[in-house]
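>>> got a sequence here, can you build the structure:
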Amino acid sequence: MSWFSLETPHNSDFQSKMKAALKFWLELGVAGIQIEGVEQLNDSQLLGEWKNLTSQYSSDGNARVLIAWTGQQDSRQIFSLLNETSADLLVSPYLLGLELEPTGQKVENTIRAYIQAAGEKWPSWSVGGPRTRHMASLVKERLLGLYHMLLFTLPGTPFTNYGDEIGLQELPGQSGVSRMQWNNSANFGFSSKFSPQGGDSSGSNITVEAQSGNSSSLLSLFRHLSELRGKERSLLHGEFMMLPRLVPDVCVYLRSWDQNKRFLVVLNFAGTQSTVTISHSLLPPEATVELSTDPQRQEGQLALKDLTLESSEGLLLHFPYVA
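So this is what the prediction gives:
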């Protein structure tokens, strides 16, 4: 039986089984539950009932969330659907519209349209997922760090698929079923009772073990971004301002909150060096390097006039609030 069929709202057996499944996982302590294909659900009241059930398991400092997933890519349709549901978050493949070779202008327009459509709603961002493959199978390798910086610094909630933090890809001819690669053993760190999934694991640097001790790895970048996102108020719930784009492939925006440290995000989507002058009344002449996707980038102060970014470099700068 198709779970989200026309008969679903009237199928008491489905509803009781669904609630039993939700209770089972909630009692095990999961932090959230994701429901896919909600655009096919003909009774939005069902999501309301599931949301109420999820909320019953929330406690102070230990919230449980109900996440809805839709295949829609149009920003207005996405938030129209969110208005119709009771989900805490609605995840979509919206950013897949950026394609393999995004330009700064394309990224800027895509972000602006989504934030405008969101209005007062809380947005979420993702590149890839269970239905759309891992990020590394969808974008060029040189852009992986750039996309992670984008996801973790935009307003709203970033979503990543397991393995995106190390650049995991699907095996040829498969989608969304690659096993997480913890190390280079035959079973990638899983029990020997699991049969090998195929492919040569020896010497691969696409493992957690190989990247954990490497400060220039994708995993190291991911962990740093995740840590910043969790502790910096400007990145958590700060205001978002897109700054003028003076170079075609460079996207620049500002995150700020009250009197907290400000963050300036500069993303170069070009496969070559780009030089840009960033000027605004809210900005100082110099800012401090917080993080870069380029391992060769030195720490310290950078002048915002004639700022040179390396090929596909994402640069996260910070400067203090000044009254």
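>>> could you use CA atoms for every contact and neighbour count after this?
Noted.
>>> surely Y162 touches W182?
No: applying C-alpha atoms under 8 Å as the test, Y162 and W182 come out as separate, 11.3 Å apart.
>>> and for A21, the neighbour number?
A21 is flanked by 11 other residues according to other C-alpha atoms under 10 Å.
>>> to clarify, my last question referred to D88.
Around D88 there are 14 residues (other C-alpha under 10 Å).
>>> looking at this, H318 is in a helix?
No: per DSSP: H, G, I helix; E, B strand; the rest coil, H318 lies outside any helix segment and is strand.
>>> so what's it up against?
K261, R262, F263, L264, A287, T288, V289, E290 (C-alpha atoms under 8 Å, 6 or more residues apart in numbering).
>>> does the nearest residue to it once chain neighbours are set aside belong to a helix or a strand, and which?
Closest residue to H318 apart from its sequence neighbours, by C-alpha to C-alpha, 6 or more residues apart in numbering: F263 at 4.4 Å. Element membership for F263, per DSSP states H and E: strand 262-268.
>>> ok, residues contacting that strand?
Looking at what lies outside strand 262-268 - C-alpha under 8 Å, 6+ apart - the contacts are 104, 146, 150, 153, 234-235, 249-256, 274, 309-321.
>>> please generate a structure for the following sequence too, so the two can be compared:
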Amino acid sequence: MPDTIWWKSGTVYQVYPRSFQDTDGDGVGDLAGITARLDHLAWLGVDAVWISPFFRSPMADFGYDVADYCAVDPLFGTLADFDALIAEAHRRKLKVILDFVPNHTSIEHPWFAESRASRTSEKRDWYIWRDPAPDGGPPNNWLSNFGGPAWTRDEASGQYYYHAFLAEQPDLNWRNPDVRAAMHDVLRFWLERGVDGFRVDVIWHLIKDEGFRDNPANPDFAADRPGIERFSQVYSCDRPEVIEVIAGMRSVLREYGERVLIGEIYLPIERLVAYYGPDLTAADLPFNFQLLETPWRADAVAALVAEYEAALPEGGWPNWVLGNHDRPRIAARVGEAQARVAAMLLLTLRGTPTLYYGDEIGLGHVPIPADRVRDPWEKNEPGHGRDPVRTPMQWDEGPNAGFSPAEPWLPQTADLERRNVDAMRDDSRSILTLYRRLLSLRRDHAALSVGGWRGLPLAPEHAAEIFAYERFEGAETVRILLNFGGSEQAVPLEGGPAWTVLLSTRPGRAGEIARDVLPLAPDEGVVLRADSSR
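Model (predicted):
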């Protein structure tokens, strides 16, 4: 393996702490639960665990409304529990990445209480306050990502404060140098405790238009889409000055050696890649969510990968995501059979992949009864909720699938007796086994972890169903063939060397030798290695 920065050769596994493991019997996961399940991550073969927020919070948005950035919410445990988690993760050679939520705080944060106290407060400018419009309404037409206006009137002062999300989540003013300094100190607090990097929440929102201009109408808005899409958010986010803000965060991380800065960015490719910054001085990994939006067809995915690879700045390292705590799970989007193909895609493309907890056991859509809905977005805009992708992990055949002795905070799958880690761990046909073997292949073959990438052209009769590409490093070439369709395909191998099947999404093909043509079953993916000695 070439000498490579750990976050380039490694894989990241996202844990939603409320839903991973409950150790205190309240039906909600906690930090001690993550520590208790670290052996699963080590066995699976990932390299880093990214933990969604566990900071002190009134939980209006389940931890993304932070009331104290340097404290653990009692729901999740204590700072001592976190220190134990770091120590145990590092003992297993697992890196730990925290979720950093710098765009907004909780309305209950002491900073906001002071800011709200008076127009002359020393912290008034730490948040975004504006006078009403001439008609007394909100200052402009900016909308909340969770539905409704993004401005709430403070009756005491007569001004409005801005919140890109819930009214309980007022946005900080990152144009204020005191805000930047305070948040840099938050980063240092956790870096001193040993964290290996941060995923920065809604990083493209941090700077807003200085003139607070109205967003233009979106001509493509459809009635079934979230209300936020009524306008194009050209002034409320993705402003050019944000790159300098991100560079400042990165400079703090570099004080502590090779730490990673990952930015959450839902933007088109041409804007996404700008977040690497000039000379790669901003985010190490601007999150690439394009696979969450692209139609699940071979030709569409192939075109996406080629476009992204071509758009990357020189030296920029790619990354890929199939699922997270905000978007429907991959198995729900593409079905159980194609979820296996998706796993092979994620773990064989060039770049750093991020896995979402539960995808390794094929968790899909979990229906949430109306009386169990927890997500504030679903309550504001029915049909857009995120509860179905945040359901508790399923570990064994015991009560509540081993997640908790109490009723879990959200329901689990109806097939939990067979869809759990224990039931799948020793099953050579399970998707869990497939994930583990794919991760093992990445470790064993530099071509898959740090090697180059090239797409392979196919005849028209195959291009609609098959995505074919190669990874290469030194003398090694690995070829990946993915069948996105429901029919068998005979894929030509174009002569040259023989090819050995290293892994298939269907059991029993490893070691098979192919020369001129490789038959692919419906919904099958294979990893092949060139063998010039045959």
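>>> and the longest helix along the second structure, what's buried?
Assignment by DSSP state H gives helix 177-192 as the longest helix of the second structure. Going by neighbour count (16 or more other C-alpha atoms under 10 Å), the buried part of helix 177-192 of the second structure is V179, R180, M183, H184, V186, L187, R188, W190, L191.
>>> D294 of the first structure touches Q273, doesn't it?
No: between D294 of the first structure and Q273 no contact is recorded; they are 11.8 Å apart, counting by C-alpha under 8 Å.
>>> if you count surrounding residues, which of these two has more?
More neighbours surround D294 than the other of D294 of the first structure and Q273, with 18 against 13 (other C-alpha under 10 Å).
>>> so the more buried one: helix, strand or coil?
With three-state DSSP as the criterion, D294 of the first structure reads coil.
>>> which residues touch it?
So D294 of the first structure contacts S216, E310, E313, G314 (C-alpha under 8 Å, 6+ apart).
>>> how close does the most centrally placed residue in the second structure get to A447 of the second structure?
Taking C-alpha atoms, centre = their mean, the centroid of the second structure lies closest to N324, which sits 4.6 Å from it. Going from N324 of the second structure to A447 of the second structure by C-alpha to C-alpha, to the nearest Å gives 27 Å.
>>> follow-up on the earlier one: among the contacts of D294 of the first structure, which one lies nearest to P93 of the first structure?
Set against P93 of the first structure, the nearest of the contacts of D294 of the first structure by C-alpha to C-alpha is G314 (21.9 Å).
>>> what count of nearby residues applies to T391 of the second structure?
26.
>>> which residue lines up with it in the first structure?
Under the alignment (TM-score structural alignment), T391 of the second structure pairs with S178 of the first structure.
>>> which non-adjacent residue is nearest that match?
Closest to S178 of the first structure by C-alpha to C-alpha, 6+ apart is E170, at 5.2 Å.
>>> is the one you found in a helix, a strand, or coil?
E170 of the first structure is classified as coil under three-state DSSP.
>>> hmm, Q181 and it touching each other?
No: E170 of the first structure is beyond contact range of Q181, at 11.6 Å (criterion: C-alpha under 8 Å).
>>> those two: which has the busier surroundings?
More crowded of E170 of the first structure and Q181, by other C-alpha under 10 Å: Q181, with 23 against 16.
>>> residue range for the strand holding F263 of the first structure in the second structure?
Using TM-score structural alignment, strand 262-268 of the first structure pairs with 477-483 in the second structure.
>>> what does stretch 51-58 of the second structure correspond to over in the first structure?
Stretch 51-58 of the second structure maps onto no residues of the first structure, going by TM-score structural alignment.
>>> quick one, helices of the stretch 301-450 of the second structure?
330-334, 336-346, 376-380, 421-425, 431-444, 446-449 (DSSP state H, counting those that start in this stretch).
>>> winner for burial among those helices?
Mean neighbour count (mean count of other C-alpha atoms under 10 Å) peaks for helix 446-449 among the helices of the stretch 301-450 of the second structure, with a mean of 26.
>>> tell me what that one is packed against?
Helix 446-449 of the second structure makes packing contacts with helix 431-444, strand 466-473, strand 476-483 when contacts are defined by 3 or more C-alpha pairs under 8 Å, 6 or more residues apart in numbering; DSSP states H and E.
>>> how many neighbours does S9 of the second structure have?
What S9 of the second structure shows, counting by other C-alpha under 10 Å, is a neighbour count of 22.
>>> helix, strand, or coil at L267 of the second structure?
Three-state call for L267 of the second structure (three-state DSSP): coil.
>>> cool, N52 of the first structure as well?
helix.
>>> map it onto the second structure.
Checking TM-score structural alignment: N52 of the first structure goes with S251.
>>> its match: how many residues sit nearby?
13.
>>> now it: how far from V72 of the second structure?
The gap separating S251 of the second structure from V72 of the second structure is 25 Å, by C-alpha to C-alpha.
>>> can you check R443 of the second structure too?
Relative to V72 of the second structure, and taking C-alpha to C-alpha, R443 of the second structure is found at 34 Å.
>>> go on, F467 of the second structure?
45 Å.
>>> mind checking which of the two has more residues around it?
F467 (25 against 20).
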